[in-house]
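[1] How does the following fold in three dimensions:
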Amino acid sequence: MTDVDILKEVGFDRAPHGIAVKKVSELMDMTGKRTIVTGAGGPGLGRAIAHRLAGLGATVVLADRNLDGAKGAASEITERWGTKTFAVECDVTDWDDAHRFIANSNDLMGGIDVLVNNVGAGEMRAFKDQDRAGIDNTIALGFVDTVYCSRAVLDYMIPQKSGHIINIAAGAGRSLSPRGAVYGAAKAGVIQFTRNLAYEVGKLGVRVNGVSPGIMLHAELREVLANHSTEWDYKWRMDRIDLDRVSIPEEVANVVAFVASDAGSYLSGVTINADGGVAAMG
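    Take a look at the predicted model:
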């Protein structure tokens, strides 16, 4: 076997050699990229991610159960960044609706390059106090939606031999979290799903990665902390953070933007902690 054959065997000819002469800021230019962010109609991480992707030049579909919220966010983003946005109503915990909204997004943008599975709410209550409805809802929002949307988008990414799925996990999926038995298990599932799916579809041209936030505060969560500080166990949580402060959603969105861009081209199957450094316990 010649040197040329060996280099081809290890894929050296397929590596993105052109990036060597570019600035990282150039690699993060996402102009022309067609992206989807689920759960982008609220005030938190989804909207922040949509802003970051649009700020890099991407077209963004903002998907949410709350269509008015998604429309408001889309208008805000277009006005600020001058990029094209679409608001789509969907219930990503429903198999048929997840497939419908992905197909609709593909039609709206003429393809899909990036899907960010951001929906991930759930109850943080003692397990002994949870009922079936709360458990089912937490699993659906914390894990099932990610699986459904990922499955739907592969019908478009695999034929085009390119695409990137980014799953939002949580620190509760890796460490002890009071009242987080079900939510933590759902997010642990997201982390393992990310690793396994990346291995399965990487050779088909689709990358899969994750980002795991820590404690983020936006307007609604500030209200929760102010009124329910005892139930939230914030002092115990703060003692575990290296940086000794909470984050804002935009800090986590920065990591998502890097991973989504060509600057993160050799990442696969990883879930990056963007949590200020949380000590694992238990």
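
[2] C-alpha only now, for contacts and for neighbours.
    Will do.

[3] wait, doesn't residue 199 sit right on residue 209?
    No: look at residue 199 against residue 209 with Cα atoms under 8 Å: they stay out of range, at 10.6 Å.

[4] Overlap of the contact sets of these two?
    residue 269 (Cα atoms under 8 Å, 6 or more residues apart in numbering).

[5] Of those two, which one has the most company?
    residue 209 (26 against 15; other Cα atoms under 10 Å).

[6] so where do the helices sit in the stretch 101-250 of the chain?
    Counting by DSSP state H, counting those that start in this stretch, the stretch 101-250 of the chain has helices at residues 132-139, 145-160, 181-201, 219-227, 229-232, 234-238, 249-260.

[7] now those helices in a markdown table, with distance to residue 99?
    Converted to a markdown table, the helices of the stretch 101-250 of the chain look like this (distance: least, Cα to Cα, whole Å):
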| stretch | distance to residue 99 |
| --- | --- |
| helix 132-139 | 19 |
| helix 145-160 | 5 |
| helix 181-201 | 18 |
| helix 219-227 | 30 |
| helix 229-232 | 36 |
| helix 234-238 | 38 |
| helix 249-260 | 22 |
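
[8] Of those, give the one that comes closest to residue 40.
    For residue 40, the closest of the helices of the stretch 101-250 of the chain is helix 249-260, at 11.9 Å, according to Cα to Cα.

[9] Packing partners of the closest one?
    If contacts are counted by 3 or more Cα pairs under 8 Å, 6 or more residues apart in numbering; DSSP states H and E, helix 249-260 sits against helix 45-55, strand 163-168, strand 206-213, strand 271-274.

[10] helices or strands next to the last one in the packing?
    Put plainly, it is strand 271-274. Applying 3+ Cα pairs under 8 Å, 6+ apart, we find strand 271-274 packed against strand 206-213, helix 249-260.

[11] want to throw the ones you listed into TSV with distance to residue 29?
    Formatted as TSV, those follow (distance: least, Cα to Cα, whole Å):
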stretch	distance to residue 29
strand 206-213	18
helix 249-260	10
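
[12] just those: most buried one?
    Ranked by average neighbour count under the criterion mean count of other Cα atoms under 10 Å, those are headed by strand 206-213 at a mean of 26.

[13] now the other sequence, so there's something to compare against:
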Amino acid sequence: MADVDVLKEVGFDRAPHGIADLRVTELMDLSGKGAVVTGAGGPGLGRAIAHRLAGLGATVIVADRNLEGAEAAAAEVREKWGAEAVAVNCDVTDWDDAHRFIAESAEILGGIDLLVNNVGAGEMRPFIDQDRSAIDSTIALGFIDTVYCSRAVLDHMIPRGSGHIINIAAGAGRSLSPRGAVYGAAKAGVIHFTRNLAYEVGKLGVRVNGVSPGIMLHAGLREVLADNSTEWDYKWRMERIDLDRVSIPEEVANVVAFLASDAASYLSGVTINADGGVAAMG
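    Next up, the predicted model:
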């Protein structure tokens, strides 16, 4: 009798015992899940994440303040994967609009199983050259949006006793990044927020994890690299990468898809580096 009580005390009866007889590929199935991806209307990581989740069977809300871009991305997802994808306009740096768009998404999906806080742009210039507008924008887009959307979605996940939040951080949040004082601080905040929030809400049925990308060769970065007059210090950055190459957004999106699935059911509060192996400096 005592052994049975101990097993209940440690939550053994709540462990997902059914996964033992399934293939990992079966655990990756997201059919019937409703996912929201912010910043998914552009050409980079958000769109790649929307594609990966839809490819695994999820219904996806493609959220972006650029509604035209979000609609184009949603159309791509529907055509490629035959999955449901709906564009929703939002400004995730605005408290009221973050709550409005999360509520709208929950209504469309019939409940939100997954929120991916992907928005994360910011100024990468010497701190002394940044004015208030640049600093405020970087903090809002690199950190505040994640906090606002997470707070909004918890009003929907906690009553259901389930849900998963995945926050996109950045390598700049863990290591030296020239001209990234504010951006790096914002992303360090995302990593710390992820760990602490996971502790707060894990016992309420909501998991929180993160992914920290390195250098992704999306359309915007290709333009930077093509400009011979750029001051972007790619040689210094490349020397630090174990794999000696940049990534494509889909490689980072693969990690998000793994975290979103039941294959990662016992991960909580972690932020996985998906950066090709970057040597920390400073």
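
[14] Need the TM-score between these chains.
    TM-score for the superposed chains, counting by TM-score structural alignment, normalised by the length of structure 1: 0.99, backed by 282 aligned residues with a Cα RMSD of 0.8 Å.

[15] Counting neighbours, what do you get for residue 119 of structure 2?
    The number of residues packed near residue 119 of structure 2 is 26, by other Cα under 10 Å.

[16] any idea what sits nearest it, other than its immediate chain neighbours?
    residue 39 (4.8 Å; Cα to Cα, 6 or more residues apart in numbering).

[17] closest to residue 162 of structure 1 out of the helices and strands packed on strand 271-274 of structure 1?
    The nearest among these, by Cα to Cα, is strand 206-213 at 5.1 Å.

[18] Who are the contact partners of the nearest residue to residue 95 of structure 2 once chain neighbours are set aside?
    Closest residue to residue 95 of structure 2 apart from its sequence neighbours, by Cα to Cα, 6+ apart: residue 148 at 6.0 Å. Counting by Cα under 8 Å, 6+ apart, residue 148 of structure 2 touches 92-95, 98-99.

[19] Of those residues, keep whichever come out buried.
    92-93, 95, 98-99 (16 or more other Cα atoms under 10 Å).

[20] which one of those sits closest to residue 172 of structure 2?
    Set against residue 172 of structure 2, the nearest of these by Cα to Cα is residue 93 (20.6 Å).

[21] how many neighbours does the closest residue to that closest one other than its chain neighbours have?
    Distance criterion Cα to Cα, 6+ apart; nearest residue to residue 93 of structure 2, sequence neighbours excluded, is residue 145 at 4.7 Å. A count of nearby residues for residue 145 of structure 2, using other Cα under 10 Å, gives 24.

[22] what does residue 145 of structure 2 align to in structure 1?
    Structural alignment places residue 145 of structure 2 opposite residue 145 in structure 1 (criterion: TM-score structural alignment).

[23] Please report how far the residue nearest to residue 95 of structure 2 lies from residue 275 of structure 2.
    Using Cα to Cα, to the nearest Å, we find residue 148 of structure 2 at a distance of 26 Å from residue 275 of structure 2.

[24] Mind putting the helices and strands packed on helix 249-260 of structure 1 into CSV with distance to residue 121 of structure 1?
    Shown next, in CSV, are these (distance: least, Cα to Cα, whole Å):
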stretch, distance to residue 121 of structure 1
helix 45-55, 11
strand 163-168, 11
strand 206-213, 13
strand 271-274, 18
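
[25] In helices only, show me the contacts of residue 148 of structure 2.
    95, 98-99 (DSSP state H).

[26] Could I get the contacting residues of the residue nearest to residue 119 of structure 2?
    The contact partners of residue 39 of structure 2, by Cα under 8 Å, 6+ apart, come to 46-47, 62-65, 117-119.

[27] Show the contacting residues for residue 248 of structure 2.
    By Cα under 8 Å, 6+ apart, the contact list for residue 248 of structure 2 reads 216-218.

[28] could you redo the last one with a cut-off of 6 Å?
    Under the criterion of Cα atoms under 6 Å, 6 or more residues apart in numbering, the neighbours of residue 248 of structure 2 are 216-217.

[29] Ok, the one 5 residues further on next?
    With contacts taken as Cα under 6 Å, 6+ apart, residue 253 of structure 2 has the following neighbours: 48-49.

[30] make it 8 Å
    Residue 253 of structure 2 makes contact with 45, 48-49, 52, according to Cα under 8 Å, 6+ apart.

[31] Quick check: closest non-adjacent residue to the aligned partner of residue 170 of structure 2 in structure 1.
    Alignment note (TM-score structural alignment): residue 170 of structure 2 maps to residue 170 of structure 1. Leaving aside its sequence neighbours, residue 170 of structure 1 sits nearest to residue 212 (Cα to Cα, 6+ apart; 4.5 Å).

[32] what's the spacing between that neighbour and residue 269 of structure 1?
    Distance from residue 212 of structure 1 to residue 269 of structure 1, by Cα to Cα: 13 Å.

[33] try residue 43 of structure 1
    Taking Cα to Cα, one finds residue 43 of structure 1 at 28 Å from residue 269 of structure 1.

[34] repeat for residue 151 of structure 1
    16 Å.

[35] Give me the more crowded residue out of these two.
    Neighbour tally, residue 151 of structure 1 and residue 269, criterion other Cα under 10 Å: the higher count belongs to residue 269, 21 against 16.

[36] quick one: contacts for the more buried one?
    The contact partners of residue 269 of structure 1, by Cα under 8 Å, 6+ apart, come to 194-199, 207-210.

[37] got it, and residue 149 of structure 1?
    92, 98-99, 102, 117.

[38] Dump those to CSV, plus distance to residue 7 of structure 1.
    Compiled in CSV, these are given as follows (distance: Cα to Cα, whole Å):
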residue, distance to residue 7 of structure 1
92, 43
98, 41
99, 40
102, 38
117, 36
